[in-house]
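Asks: Task: produce atomic coordinates for the following.
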Amino acid sequence: MEWIDYPDADLMAVHLANRLAGELNAALEHKERVLFVVPGGSTPGPVFDCLCDADLDWGRVDVCLSDERWLPEVHVRSNARLVRKRLLTGRAARARLLPLYAPGHEPEEVLADLEAGIVPLLPIDVCLLGMGEDMHTASLFPGADALEAALDPHAPVLVAIRAKDVPEPRVSLSARVLRASLALHIVITGAAKKAALDRARASQPIQAPVAAVLDEAVMHWAP
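Replies: Next up, the predicted model:
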């Protein structure tokens, strides 16, 4: 695991956005289309603000969330809503967002259909993840009902997740798919998350799901 400390979150956002843009550009030199996986949550917002006007061929970039709440995009808690507002604007408005939600269904009813849009694009070219203080990443929560299935080496691409204190079902990329990313980054801020990461490094993925991807990740941290 590579670790990068930054003096503040603003510098981290600029540096990380530049690195992601460089990796996307490098991937576009070798492939017609590239797959860029991004998280929801508040931490990556400033990174998206810096990245959205990067000079690259966004029309050949497919953007997929690492996970999504089972809510329509118009809902204030939708991760897709956040990504459209903060990332898919400016030059990046030309990118294609792959859905992880289908209206009128339960997740399990349409996982195969949602996967069908992702599988031909795998492996992930560039992946950005976050991490919670409970050591979850994507929607792989400690104690979640399908966590063991999501961590399995032969897991499907997408897993429906339900967890205590999580108000709606989630759909998440499995650890197997995230871990296979050609470039994988995790961004965190604050002392509490740094302490949580230290605990995760000494834990098994079933207790600390982020541990399933740490060996392949570049960690970006700012106070």
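
Asks: Please make it C-alpha for all contacts and neighbour counts, starting now.
Replies: Fine.

Asks: which ones are touching residue 77?
Replies: With CA atoms under 8 Å, 6 or more residues apart in numbering as the criterion, the residues that contact residue 77 are 69, 71.

Asks: and it, how far is that from residue 99?
Replies: Shown here: residue 77 relative to residue 99, a distance of 15 Å by CA to CA, to the nearest Å.

Asks: For the protein, just list every one of the helices.
Replies: Using DSSP state H, the helices assigned to the chain run over residues 9-28, 45-51, 79-86, 107-116, 147-151, 175-179, 191-201.

Asks: Deepest-packed of the ones you listed, please.
Replies: The highest mean neighbour count among the helices of the chain, using mean count of other CA atoms under 10 Å, belongs to helix 175-179: a mean of 23.

Asks: what sits up against that helix?
Replies: With CA under 8 Å, 6+ apart as the criterion, helix 175-179 contacts 123-124, 127, 150-155, 157, 184, 212-213, 216.

Asks: Give me the buried entries from those.
Replies: Buried residues within these, counting neighbours by 16 or more other CA atoms under 10 Å: 123-124, 127, 150-151, 155, 157, 184, 212-213, 216.

Asks: Distance check, the residue located most distally from the centre of the chain against residue 72.
Replies: Centroid-distance maximum for the chain: residue 104 at 24.5 Å, with CA atoms, centre = their mean. Here the criterion is CA to CA. By it, residue 104 lies 10 Å from residue 72.

Asks: Same check on residue 169?
Replies: Residue 169 sits at a distance of 12 Å from residue 72 (criterion: CA to CA).

Asks: just the strands in this protein please.
Replies: Ranges of strands in the chain, per DSSP state E, are 2-5, 34-38, 61-65, 67-69, 96-98, 126-129, 158-161, 170-173, 184-189, 218-222.

Asks: would you list these in JSON lines and tack on distance to residue 196?
Replies: Output for those, formatted as JSON lines (distance: least, CA to CA, whole Å):
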{"stretch": "strand 2-5", "distance to residue 196": "15"}
{"stretch": "strand 34-38", "distance to residue 196": "21"}
{"stretch": "strand 61-65", "distance to residue 196": "23"}
{"stretch": "strand 67-69", "distance to residue 196": "21"}
{"stretch": "strand 96-98", "distance to residue 196": "31"}
{"stretch": "strand 126-129", "distance to residue 196": "15"}
{"stretch": "strand 158-161", "distance to residue 196": "22"}
{"stretch": "strand 170-173", "distance to residue 196": "21"}
{"stretch": "strand 184-189", "distance to residue 196": "10"}
{"stretch": "strand 218-222", "distance to residue 196": "12"}
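
Asks: for comparison, sequence B:
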Amino acid sequence: MKIQEYADRDMLAIDVANELAGDLEAALLHHDTVAFAVPGGTTPGSIFDSLCAADLAWDRVRVLPTDERCVPADHERSNERLIRERLLTSRASIAEYVPLYVPGADPEAALPEIESLIAPVLPLAVLVLGMGEDMHTASLFPGMEGLAAALGGHAPTLAVARTETQPEPRITLTAPVLDGALSKHLIIYGTGKREALEHSLSLPPEEAPIAAVLSGITVHWAE
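Replies: Now for the predicted structure:
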């Protein structure tokens, strides 16, 4: 794990966008298509605003969320909505989006269909993650049912996350898929998350899921 500190969030956004563009460009030199997994939420928006203008062969990039809330794509809590509005625009508008949610379907019943969409684009070339102060990442939450299976080396590609702290179920990439990315980046802001990350280093992944994906990752932090 390597930690890069930035003077402010604006500088982080610009520098991380440039670094991600470089990672994608390098991956495209060796593969016809590459998979780029990103979080939703508010954290990556400013990074996407810069990255979307990068001069890349975006038509060869497959963009997918690290996890998705089971809500319609136009819902305010949809990760797909943020990714489409902030990343899949400008030059990046020609990238192909690979969804993690099938509208109207029971999450567990939809997993085989979603996995069939994701399998052709794996392994992930470039991964961006966020982290909560509870040390969850993607939708791998401490204490959630099925967490151990989603963290294990033989985990399936996807898992359904149902927790009392979230208003809807979620579908998430599992730890082996996330950890298997060729280039991994974690974006965190603020003292609280920095302290949580440092605390996670002394905990097992069952208590701090972020710990399952920290090997070889670059952490980008600003206050």
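
Asks: quick one on the thing from earlier: for the helices of the first structure, give me a markdown table that also has distance to residue 164 of the first structure.
Replies: Written out in a markdown table, the entries for the helices of the first structure read as follows (distance: least, CA to CA, whole Å):
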| stretch | distance to residue 164 of the first structure |
| --- | --- |
| helix 9-28 | 31 |
| helix 45-51 | 26 |
| helix 79-86 | 19 |
| helix 107-116 | 17 |
| helix 147-151 | 12 |
| helix 175-179 | 20 |
| helix 191-201 | 19 |
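
Asks: out of those helices, which comes closest to residue 67 of the first structure?
Replies: helix 79-86 (7.9 Å; CA to CA).

Asks: which ones are touching residue 79 of the first structure?
Replies: When the contact criterion is CA under 8 Å, 6+ apart, the partners of residue 79 of the first structure are 39-41, 65, 67-69, 73.

Asks: And the spatially closest residue to residue 137 of the first structure that is not a sequence neighbour, how far from residue 116 of the first structure?
Replies: For residue 137 of the first structure, ignoring the flanking residues on the chain, the nearest one in space by CA to CA, 6 or more residues apart in numbering is residue 131 at 4.7 Å. Counting by CA to CA, the gap from residue 131 of the first structure to residue 116 of the first structure is 27 Å.

Asks: Check residue 192 of the first structure too.
Replies: Taking CA to CA as the measure, residue 192 of the first structure and residue 116 of the first structure are separated by 38 Å.

Asks: Kindly provide the distance from the nearest residue to residue 107 of the first structure once chain neighbours are set aside to residue 114 of the first structure.
Replies: Nearest residue to residue 107 of the first structure, sequence neighbours excluded (CA to CA, 6+ apart): residue 160, at 6.1 Å. For residue 160 of the first structure, the distance to residue 114 of the first structure equals 12 Å [CA to CA].

Asks: Could you do residue 107 of the first structure as well?
Replies: When residue 107 of the first structure is compared with residue 114 of the first structure (using CA to CA), they lie 9 Å apart.

Asks: shared neighbours of those two, anything?
Replies: Here residue 107 of the first structure and residue 114 share the contacting residues residue 101, scored by CA under 8 Å, 6+ apart.

Asks: Could you report the neighbour count for residue 135 of the second structure?
Replies: Summarising burial for residue 135 of the second structure: neighbours were counted as other CA atoms under 10 Å, giving 22.

Asks: residues contacting it?
Replies: Remark: with contacts taken as CA under 8 Å, 6+ apart, residue 135 of the second structure is in contact with 141-142, 196-197, 200, 208-210.

Asks: repeat that with 7 Å
Replies: If a contact means CA atoms under 7 Å, 6 or more residues apart in numbering, then residue 135 of the second structure has 196-197, 200, 208-210 as its contacts.

Asks: Then residue 119 of the second structure?
Replies: Counting by CA under 7 Å, 6+ apart, residue 119 of the second structure touches no other residue.

Asks: now it: how far from residue 23 of the second structure?
Replies: Distance, residue 119 of the second structure to residue 23 of the second structure, using CA to CA: 21 Å.

Asks: Repeat that for residue 88 of the second structure.
Replies: Distance from residue 88 of the second structure to residue 23 of the second structure, counting by CA to CA: 18 Å.

Asks: how many neighbours does the closest residue in space to residue 83 of the second structure that isn't next to it in sequence have?
Replies: Spatially, and ignoring its direct neighbours in sequence, residue 83 of the second structure is nearest to residue 40 (6.4 Å; CA to CA, 6+ apart). Per other CA under 10 Å, the neighbour tally for residue 40 of the second structure reads 24.

Asks: Identify the residues contacting residue 40 of the second structure.
Replies: Listed by CA under 7 Å, 6+ apart, the contact partners of residue 40 of the second structure are 65, 79, 82-83.

Asks: follow-up on the earlier one: quick check: the residue farthest from the centre of the first structure vs residue 63 of the first structure, distance?
Replies: Here residue 104 of the first structure is placed at a distance of 23 Å from residue 63 of the first structure (CA to CA).

Asks: so what's residue 124 of the second structure up against?
Replies: Counting by CA under 7 Å, 6+ apart, residue 124 of the second structure touches 35-37, 180-182.

Asks: make it 6 Å
Replies: 35, 181 (CA atoms under 6 Å, 6 or more residues apart in numbering).
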